[in-house]
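>>> 3D, please:
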Amino acid sequence: MFTGIVEELGTVAAVEEQGDAIRLTVEASVVLEDAGLGDSISVNGCCLTVAERTATTWTADVMQETLDKTGLRGVAPGDRVNLERAVTADKRLGGHIVQGHVDGVGEVLRRTPSEHWEVVEVSLPQGPGGDLGRYLVDKGSITVDGVSLTVVEAGERSFTVSLIPETLARTTLGSRRVGDRVNLEADVLAKHVEKLLVGGHLDALVRRLGEGT
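Predicted structure coming up:
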């Protein structure tokens, strides 16, 4: 589990094609301070497992499912990526609960700079299983490329977020251009609420609570 607070910008060092998978090697420093084999690190919002590491790099295996459902398919050496280690129980939850399980890929539609912040509009994936808009509300949470953000306006086909200078400087969102693809993860709490509401699950839960079971 992650919080969506990016710890550092890493650099893709190598991408080894393996047919139905890739081996991704990333240069980093902060996330390697205590990283061991088997640990989880979020890369642009995708939870990956450390398979190898050196003093300055770590390597993960990225399977076909991840390549099909996220923007990691197009990464290349030299690309900057957002990195975050899995949260520990003694740390502050500065963002929101992020699983590192990407729900879909959106596209940057518009960037509107202001004196002290920048408003960015991102499209929502459409089609079967892609209706993420139902999980978004104004002032709710959304993860964009692994960054925990607050939704300004939630539309049916897109949403907007306001990026402060800190976010622009410390994450890849400062350099994303119109047309770039970004990984999206909706708030997992919204997904659980939806499941409870579907098929009478919520009524059954209320009855059980009333019965003290």
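
>>> contacts, neighbours, all on C-alpha from now
Noted.

>>> E185 contacts H101, doesn't it?
Yes - the pair E185 / H101 is scored as a contact, 6.7 Å apart, by CA atoms under 8 Å.

>>> these two: which is more packed in?
Applying other CA atoms under 10 Å to E185 and H101 shows that E185 carries more neighbours, namely 25 against 21.

>>> so where does D203 fall, helix or strand?
helix 201-210 (DSSP states H and E).

>>> isn't L48 right up against S42?
Yes - using CA under 8 Å, L48 makes contact with S42 at a distance of 6.0 Å.

>>> look at those two and report which has more neighbours.
More crowded of L48 and S42, by other CA under 10 Å: S42, with 27 against 22.

>>> ok, the more buried one to L9 distance?
Look at S42 and L9: by CA to CA, to the nearest Å, they are 11 Å apart.

>>> make sure V198 is indeed in a strand.
No - using DSSP: H, G, I helix; E, B strand; the rest coil, the assignment for V198 is helix, not a strand.

>>> measure D39 to R73 for me?
Counting by CA to CA, the gap from D39 to R73 is 22 Å.

>>> hey, what's in contact with both of S42 and L9?
Both S42 and L9 are contacted by 82-83, under the criterion CA atoms under 8 Å, 6 or more residues apart in numbering.

>>> ok, back up a step: shared neighbours of E185 and H101, anything?
Shared contacts of E185 and H101, defined by CA under 8 Å, 6+ apart, are found at G45.

>>> tell me where this structure has helices.
Along the chain, counting by DSSP state H, helices occupy 64-69, 165-170, 188-197, 201-210.

>>> sequence B follows; please return its structure for comparison with A:
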Amino acid sequence: MFTGIVEEIGTIETIQKQGISAVLRIGCSKVLEGTKIGDSIAVNGVCLTVVKLEKDGFCADVMTETMHRSSLSQVQVKDKVNLERAMAADGRFGGHIVSGHIDGTGKITEIRPEENAVWYTIEAEQELLRYIVEKGSIAIDGISLTVAAVSERNFQVSIIPHTRQETTLSVKGIGSIVNLECDIIGKYVERFVCGAPTQKESKITEEFLQKYGFC
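As a prediction, the model looks like this:
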């Protein structure tokens, strides 16, 4: 589990392609502290397992499913990536619950400065936008952010200078593809209310919720 609070910006140093899958070597320093082989590190919001540790970086396998679903399929050597170690049990929960399992990608279509903030408009598919709500949480390339507005085609976030400077949003431009992880709570609620795909009718009804004091 992660919180969406980026600890460090790393650099893609090597990419070893193995068909569609790949092995990435990422140069970094801070996230290596206390890290062991087998630990998880979020790379642009994607939970990857450390398979090799060196004094100035680590290696991680990226499987085919991850390549298909995330922007890691497009990274190149020297690209900057957001890094965050898995949350420690005694750590502060500064962002929101981030699993590191990407739902899909979005495209930055507008970047607009407003006084001390910068607004980003991100276009996404309807299957992702259904889980994005105004004032809710969204992880963009592993960054925990608050949704400022949502439309039928896109959503907007407003970034403070510190977040922009400490993450890869500072080098993203219009047309850049970003990883999106929607708030997992919304997906669980939908599952409970609508039931499994093979289930014809949900057992949770308005009457059920009223009976137990939820309405």
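
>>> is it correct that I41 of structure 2 is in contact with C47?
Yes - judged on CA under 8 Å, I41 of structure 2 makes contact with C47 at a distance of 5.7 Å.

>>> leaving out the residues flanking it, which one is nearest to S29 of structure 1?
Spatial nearest neighbour of S29 of structure 1, chain neighbours left out: T56 (6.2 Å); criterion: CA to CA, 6 or more residues apart in numbering.

>>> residues contacting the one you found?
Per CA under 8 Å, 6+ apart, neighbours of T56 of structure 1: 27-29, 32.

>>> E118 of structure 1 versus that one, what's the distance?
According to CA to CA, T56 of structure 1 stands 33 Å off from E118 of structure 1.

>>> same thing with L197 of structure 1?
Using CA to CA, L197 of structure 1 is found at 36 Å from E118 of structure 1.

>>> before we move on, what about E17 of structure 1?
Note on E17 of structure 1: its distance to E118 of structure 1, by CA to CA, is 36 Å.

>>> who has more neighbours out of those two?
More neighbours surround E118 than the other of E17 of structure 1 and E118, with 18 against 11 (other CA under 10 Å).

>>> now the aligned partner of the more buried one in structure 2: closest residue in space that isn't a chain neighbour?
Alignment note (TM-score structural alignment): E118 of structure 1 maps to V118 of structure 2. Nearest residue to V118 of structure 2 in three dimensions, chain neighbours excluded: I159, at 5.1 Å (CA to CA, 6+ apart).

>>> quick one: what's aligned to the one you found in structure 1?
Matched by TM-score structural alignment, I159 of structure 2 corresponds to L163 in structure 1.

>>> ok, its match - contacts?
Counted by CA under 8 Å, 6+ apart, L163 of structure 1 has contacts 117-120.

>>> switch the cut-off to 7 Å
Going by CA atoms under 7 Å, 6 or more residues apart in numbering, L163 of structure 1 touches 117-119.

>>> same check on G100 of structure 1?
Residues near G100 of structure 1 by CA under 7 Å, 6+ apart: 1-2, 42, 45-47.

>>> those strands in structure 2, which residues are they?
Ranges of strands within structure 2 are 8-18, 21-27, 40-43, 46-54, 57-62, 80-85, 104-114, 117-123, 137-140, 143-150, 154-159, 177-182, based on DSSP state E.

>>> kindly reformat these as a markdown table containing distance to L169 of structure 2.
What follows is the strands of structure 2, written out as a markdown table (distance: least, CA to CA, whole Å):
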| stretch | distance to L169 of structure 2 |
| --- | --- |
| strand 8-18 | 11 |
| strand 21-27 | 18 |
| strand 40-43 | 14 |
| strand 46-54 | 16 |
| strand 57-62 | 22 |
| strand 80-85 | 9 |
| strand 104-114 | 10 |
| strand 117-123 | 9 |
| strand 137-140 | 9 |
| strand 143-150 | 9 |
| strand 154-159 | 9 |
| strand 177-182 | 9 |
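
>>> among those strands, which comes closest to F93 of structure 2?
Closest of the strands of structure 2 to F93 of structure 2 is strand 143-150, at 11.0 Å (criterion: CA to CA).

>>> burial measure for the spatially closest residue to R157 of structure 1 that is not a sequence neighbour, as a count.
In space, and not counting its chain neighbours, R157 of structure 1 is closest to L124: 5.2 Å by CA to CA, 6+ apart. Residues within reach of L124 of structure 1, counting by other CA under 10 Å, total 22.
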